[in-house]
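Engineer: no sequence on this one, just coordinates:
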């Protein structure tokens, strides 16, 4: 289905600021003109915001200034006036306590910048993990024409004749150092080869997953997700995005036209097909809430359960984002899903065309990278949502990154009260643990860490690693990096910090995991569980000031996207009352 174009010309938001000869309009125009802008740029042409998460503290996005210039070229060509502005950039690699704590802050900044300024449409410059969902959340809340362009992934890491993936290699090599398979000097040498060009993670980590989600939702131009950051075609994509947003304003094509129930269902199925990050769960839940779409964890389990994982990329598979691009990128995956009847082909995209129209020309140039369905990495690639007395509101697991022999298992719990307890004890040779045990970590959820850090993929104890064991079941209320792997159960809800059952698990308790039947069970009598919960006392102190206190008071659980309770639902783009 092609979007029905609105009648043009019509009165734009920006004309409330700039059109007329009264004091207020002259005031707005005159200050803008101190940047050397000719008078005819305020003649009623669309004013296009370029919302940029560029920051040298966000390495994935440190090249976005150049891409923003390319976007400006496209906007000027199409007859618009580009205005670039910054927003808070939550950088995944350095920001403490965790970038996830500040996703909502970034989204708030985007929303208020769009609503309060003379902007008719916006290009969202994103890349690093949290920037893509944050900017899409803010844009959905305001609902003016918006389009995303990502910074693109890094080139493949190269070390000793092998390709190494950012993040994934870090986890692998760290465990190899602990097991004695790799020296520290080797690790330091590999460090120099991991991140050898601008861009975000080159694995199917969260950054690449969210770039794919933006494209699958229809909020980025077709083919955007996989182009490497340093490839000239990334600049072309930015240029074309600048052109397209001007036409979107003329057509009045808004996020509410694109981010529909059908679009989110497409994205969930796409995440299964690409072996995407578990972080996509919390981000899409939050984005759907902003767009007024009723999306739940059950939708994730239902929609992705029968979708094969056909993208052979780390951490689930073999290759990296460069090969994915050369093989044809996300349009090939979407076409495969469409041909198999798994995609809503009539969902509208930012191009104004349907997703079926966009992906019709796609061809697979490497069937070892984008696999045929009968050679899939796993036949059930979706996110498994487990429930039971240990996770009444759900917990998630990524089957494509897990070990088949652990998908049904009963083991003795070894409990860590928080991340500090884990770090203090995990390397202790006296720790009572073996490969049959289940590692449990508490107090790392949205309130507990705070911010729900990516610590759920706990490294195994050295004495287990030395046996050649590479995986154990790990359970927590934390998240896991999209670049990580293993049989890791995450986002356990309610979290321990609010008194969820996870809070009262004790070392020595038996836990049953049955992924096929979606069961996560603490094997103690119900009376004992009730008694423990009644006696539980909170251990996390409420912050008393600043953003941390706002976050603590208003953050929702992982099962609801960890957004703020007061930000759900769209609030529209009404022009603010004049202040002068």
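Structural biologist: In hand now; what should we look at? Please read all numbers here as calculations on a predicted model, not as lab measurements.

Engineer: C-alpha from now on. contacts and neighbour counts both.
Structural biologist: OK.

Engineer: and the spatially closest residue to residue 236 that is not a sequence neighbour, how many neighbours?
Structural biologist: Once flanking residues are discounted, residue 236 sits nearest to residue 70: 7.6 Å by Cα to Cα, 6 or more residues apart in numbering. Applying other Cα atoms under 10 Å, we find 20 residues neighbouring residue 70.

Engineer: what's the one helix or strand residue 70 maps to in contact with?
Structural biologist: Using DSSP states H and E, residue 70 sits in helix 64-77. Contacts to helix 64-77, defined as Cα atoms under 8 Å, 6 or more residues apart in numbering, come from residues 48, 50, 52-54, 81-82, 84, 125, 151, 235-236, 238-246.

Engineer: buried residues in that helix?
Structural biologist: 64-65, 67-76 (16 or more other Cα atoms under 10 Å).

Engineer: now tabulate the residues you listed in a markdown table and tack on distance to residue 502.
Structural biologist: Shown next, in a markdown table, are those (distance: Cα to Cα, whole Å):
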| residue | distance to residue 502 |
| --- | --- |
| 64 | 41 |
| 65 | 44 |
| 67 | 45 |
| 68 | 45 |
| 69 | 49 |
| 70 | 49 |
| 71 | 47 |
| 72 | 50 |
| 73 | 53 |
| 74 | 52 |
| 75 | 51 |
| 76 | 55 |
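
Engineer: closest to residue 171 among those?
Structural biologist: Taking Cα to Cα as the measure, residue 171 sits nearest to residue 64 out of the buried residues of helix 64-77, at 27.5 Å.

Engineer: how close does residue 156 get to residue 328?
Structural biologist: 17 Å (Cα to Cα, to the nearest Å).

Engineer: picking up where we left off before, buried only: go through the contacts of helix 64-77 for me.
Structural biologist: For those, buried by 16+ other Cα under 10 Å: 48, 50, 52-54, 81-82, 84, 125, 151, 235, 238-246.

Engineer: what is the distance between the longest helix anywhere in the chain and the centre of its chain?
Structural biologist: Ranked by residue count, the top helix of the chain under DSSP state H comes out as helix 232-251. Mean C-alpha position of helix 232-251 versus that of the full chain (Cα atoms, centre = their mean, to the nearest Å) differs by 23 Å.

Engineer: this is the comparison structure:
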């Protein structure tokens, strides 16, 4: 029977100490605890391992390495699982409505297990879009010494392909540019093994943001999924939690306002996903840090896009790994005064201290441009307002498809409707596709529009068609696209009032999105509008729709003012 004497055991001590906890100890002996283990700090290892998706199929081995690292440092690692889903598999189906919901389930489950079992510290290992911010939100709620580990990026497929190549091949076939044999060959070779989608899509964007935030060890965001470096990263994370416990450094000490500004800066510099806007605001809300859409605009005015990474660029994350990952970029941004160097990180040191001895990129590399010769002088993430989005919308506009678009509305009530009309040739140059009732409440679940945007690109309409939605986009989407439009259609937002044939203008320089319809006409349409019946009456989607907040506040389910 152990007695409380170690301040690092604040949470495990009430679970295992004293005669009254004999039953607890008996249960734990059955899963491998010894007398000595009851005197050690317990480190929960939250694993998102699953054979659902290649992004997470290797994470059990990483969890074992993290647990071993915690054990070697004097703790007791305890592995537990949380869920994951696959956006790449579910995209374009009704099942994709569960994607954003899974982020909340993951946060809930990590909080639930750690809160119940009395873990003193945690390592969370995520490898796909939603489980990464879900992990961070769970760690933030618990506010116990914690480290996040990224599961790592996948390697390129044959001929430099990836999952987006497969989606775009479908559009190329519809256009007549690829036959079925060629599409099948891309399908068979684009995903060569474990790891997250290979471009600067949402997983790699969020991994980079979390490292910049200070919640991962240096280098964690830019390692191949199957590599010695990733195994060592996990072992080091397990050990790092013991040091954080010794010093009582918690997520709330690290996830500060300045740290979130650092994360936004790095996402912009890398040309990252629009989903980073949604997830960073959600994570900030969870830890109690004020963060809003306007912060992305303000920071974006001074931070350029310097990475030539997919989807808008050429290179993949594995190629950035080869030249040093994001650490040299962060050092460059720090030296230019664009990062806050005094932010504390999970190393126990500041960001500036972590970066002090980082070497620059090789001189001959072409992936990261100099700050004075960027690919885009300001952010590609544009927060748009106007009579179509009075509470904001989020666009990812690199400038390659232009910065201003005026076209004619072609309105769809779901993603499936739009996809069918893109593939059959109904959608033509000059159209602005309006996909509505796909928001957090209306969908419910705020589906990604990767299938439609990929079909548009595959049909060669990337510069000739715009797409706006109260849903969201995959990090793999590119083109003239605007998502997260708020208020959403289900709440009676103006996007619900658009008719076929209305003229819509998107201006990514003035940061506006307008439908050319008079206020009087919009009022007349509003008077005739009726709120749709909820699509789900029971179950997880119905519960989510009743509790979720607006996309402009991160689409979280635990804000006090959630309706």
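Structural biologist: It's in. All values reported here derive from a predicted model rather than from experimental measurement.

Engineer: show me what residue 220 of the first structure aligns to in the second structure.
Structural biologist: Alignment note (TM-score structural alignment): residue 220 of the first structure maps to residue 216 of the second structure.

Engineer: you'd agree its match is up against residue 206?
Structural biologist: No - in terms of Cα atoms under 8 Å, residue 216 of the second structure does not count as a neighbour of residue 206; the distance is 11.2 Å.

Engineer: those two: who's more crowded?
Structural biologist: It is residue 206, of residue 216 of the second structure and residue 206, that has more neighbours when counted by other Cα under 10 Å, with 29 against 26.

Engineer: of the buried residues of helix 64-77 of the first structure, closest to residue 105 of the first structure?
Structural biologist: Distances from residue 105 of the first structure to those, taken by Cα to Cα, are shortest for residue 64, at 20.3 Å.

Engineer: show me what that closest one lines up with in the second structure.
Structural biologist: Aligned partner of residue 64 of the first structure by TM-score structural alignment: residue 59.

Engineer: what's the separation between the spatially closest residue to residue 274 of the first structure that is not a sequence neighbour and residue 336 of the first structure?
Structural biologist: Nearest residue to residue 274 of the first structure in three dimensions, chain neighbours excluded: residue 311, at 4.8 Å (Cα to Cα, 6+ apart). Distance of residue 311 of the first structure to residue 336 of the first structure, computed by Cα to Cα: 11 Å.

Engineer: ok, these two, which is more surrounded?
Structural biologist: Each of residue 311 of the first structure and residue 336 has its neighbours counted (other Cα under 10 Å); residue 311 has more, 30 against 23.

Engineer: residue 520 of the second structure maps to what in the first structure?
Structural biologist: Correspondence of residue 520 of the second structure to the first structure, assessed by TM-score structural alignment: residue 527.

Engineer: if you could redo that for residue 324 of the second structure, that was the one I meant.
Structural biologist: Checking TM-score structural alignment: residue 324 of the second structure goes with residue 328.

Engineer: can you name the residues that contact that match?
Structural biologist: Contacts of residue 328 of the first structure (Cα under 8 Å, 6+ apart): 362-366.

Engineer: most neighbours among those residues, which one is it?
Structural biologist: residue 364 (20 neighbours).

Engineer: excluding chain neighbours, what is closest to residue 291 of the first structure?
Structural biologist: residue 140 is the one closest to residue 291 of the first structure (Cα to Cα, 6+ apart), at 5.4 Å.

Engineer: which helix or strand contains that neighbour?
Structural biologist: Taking DSSP H and E as the definition, one finds residue 140 of the first structure inside helix 131-142.

Engineer: now the strands for the second structure?
Structural biologist: For the second structure, applying DSSP state E gives strands covering 42-47, 76-81, 121-126, 146-150, 381-386, 389-396, 404-412, 431-435, 466-469, 480-483, 503-507, 512-515.

Engineer: quick one: closest of those strands to residue 22 of the second structure.
Structural biologist: strand 42-47 (17.2 Å).

Engineer: give me the stretch of the first structure that that closest one matches.
Structural biologist: Under the criterion TM-score structural alignment, strand 42-47 of the second structure matches residues 47-52.

Engineer: got a list of what residue 448 of the first structure touches?
Structural biologist: Per Cα under 8 Å, 6+ apart, neighbours of residue 448 of the first structure: 495-497, 540.

Engineer: neighbour count added to those residues, as CSV?
Structural biologist: Shown next, in CSV, are the contacts of residue 448 of the first structure (neighbours: other Cα atoms under 10 Å):
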residue, neighbour count
495, 29
496, 28
497, 23
540, 14
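
Engineer: ok, and these in the second structure?
Structural biologist: Checked against the second structure using both residues aligned by TM-score structural alignment, their matches' Cα atoms under 8 Å, the contacts of residue 448 of the first structure keep these contacts: 495-497.

Engineer: quick one: residue 62 of the first structure from residue 239 of the first structure, how far?
Structural biologist: 18 Å.

Engineer: same question for residue 132 of the first structure.
Structural biologist: 19 Å.

Engineer: ok, now residue 362 of the first structure?
Structural biologist: Counting by Cα to Cα, the gap from residue 362 of the first structure to residue 239 of the first structure is 21 Å.

Engineer: do the same with residue 298 of the first structure
Structural biologist: In terms of Cα to Cα, residue 298 of the first structure sits 39 Å off from residue 239 of the first structure.
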